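S.K.: okay, sequence plus prediction incoming.
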Amino acid sequence: MITQSTAGINVSVECVYQPEYSNADNMHFMFAYRITIENTSDYTAQLISRHWEIFDSIGEHKQVDGEGIVGEQPILQPGQSHQYVSGCNLKSELGYMEGYYTMMREIDGKKFNVNIPRFNLTASFRLN
């Protein structure tokens, strides 16, 4: 698990290769990731949007922007956490993702970005 903290918001990521949904002959490699967002600050914050940078070892680079996460814009009170699972497919067995969430403090409406730590997307057969 990889964790990064920004402005009292911790983001932890776990990633797993999904061989049952992958097909190397068709250049389709599927990865699932679980993200936990924990509010360790003194204020309530809402996740407004996400920005992903996705890199594939064959040289492809994608950016993905959107509202919320998996259809939600969770509000986190101090001490609360939110967890979700999503996925990413690549055309090769190696890559990585990183990005940020845009959050908004409830008390004053101020928006700020929370870093999502870079995590590797590596097919299990590539590991020694």
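M.R.: Okay, I see it.
S.K.: please make it C-alpha for all contacts and neighbour counts, starting now.
M.R.: Fine.
S.K.: contacts only, for N115.
M.R.: For N115, the contact set (Cα atoms under 8 Å, 6 or more residues apart in numbering) comprises 4-6, 11, 98-101.
S.K.: repeat for W52
M.R.: Shown in contact with W52 (Cα under 8 Å, 6+ apart): 62-65, 97-100.
S.K.: ok, now how distant is it from M30?
M.R.: 16 Å (Cα to Cα, to the nearest Å).
S.K.: likewise for G99?
M.R.: Per Cα to Cα, G99 is found 19 Å from M30.
S.K.: which one's more surrounded, these two?
M.R.: Ranked by neighbour count (other Cα atoms under 10 Å), G99 and M30 place M30 first, with 24 against 18.
S.K.: which non-adjacent residue is nearest that one?
M.R.: N89 (4.3 Å; Cα to Cα, 6 or more residues apart in numbering).
S.K.: try it against this one:
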Amino acid sequence: MQNSPFNPSLIGVSVVTTFLPTHSNPEDNHYTFAYTITISNASDLPVQLLSRHWKITDANESVQEVRGEGVVGEQPVIAPGDSYRYTSGATLNTPLGYMEGSYYMVVREPMDMAPEELPTFEVPISPFTLHTPTALN
């Protein structure tokens, strides 16, 4: 893989989080959250999400790191002006925490070349909060 001159700021990442009380058990310090992420491509080129890296931190400063190919079993190609949305989840030992990370992407042009032969770039994902409805009161 080679570094790309592509401007990663042309890729937008927005997040909406939800506490899942039916999948949680506070008595056992088990708090489950869903997060829905929308990745938008404001560039003139198609891009493909190859892998992700997450740091998930709870209120006790316990950190889980997650690395893997794609997201929810996919390595989506996002056309210029288009977006891709997915929902996943995380479990914390506290009612409050945050996630941050990055996506590793490739400019997917030309489409007939293998992704590992194309320029790659990293899209940082700013920290976002995971919290129960009463954790921030």
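M.R.: Nice, I can see it. Please read these numbers as outputs of a predicted model, since none were measured by experiment.
S.K.: which ones among the contacts of W52 of the first structure are found in strands?
M.R.: Among the contacts of W52 of the first structure, the members falling in strands (DSSP state E) are 62-65, 97-100.
S.K.: what subset of the residues you listed is buried?
M.R.: 97-100 (16 or more other Cα atoms under 10 Å).
S.K.: turn those residues into TSV, columns for distance to V114 of the first structure.
M.R.: Listed next are these as TSV, based on distance: Cα to Cα, whole Å:
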residue	distance to V114 of the first structure
M97	15
E98	11
G99	9
Y100	5
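S.K.: next, count neighbours for D44 of the second structure.
M.R.: The criterion is other Cα under 10 Å. On that basis, D44 of the second structure has 10 neighbouring residues.
S.K.: tell me the counterpart of it in the first structure.
M.R.: Using TM-score structural alignment as the criterion, D44 of the second structure maps onto D42 of the first structure.
S.K.: would you agree that match is in contact with L76?
M.R.: No: at 10.8 Å, D42 of the first structure does not count as touching L76 under the criterion of Cα atoms under 8 Å.
S.K.: for the first structure, which segments count as strands?
M.R.: Using DSSP E, the strands found in the first structure span residues 2-6, 9-17, 29-39, 45-56, 61-67, 75-76, 81-90, 94-105, 111-122.
S.K.: aligned partner of L90 of the first structure in the second structure?
M.R.: Match for L90 of the first structure (TM-score structural alignment): L92.
S.K.: and the gap between its match and D28 of the second structure?
M.R.: Relative to D28 of the second structure, and taking Cα to Cα, L92 of the second structure is found at 11 Å.
S.K.: neighbour-wise, which of the two wins?
M.R.: For L92 of the second structure and D28, the more surrounded residue by other Cα under 10 Å is L92, and the numbers stand at 24 against 9.
S.K.: quick one: which of the strands of the first structure is nearest N128 of the first structure?
M.R.: strand 111-122 (11.3 Å; Cα to Cα).
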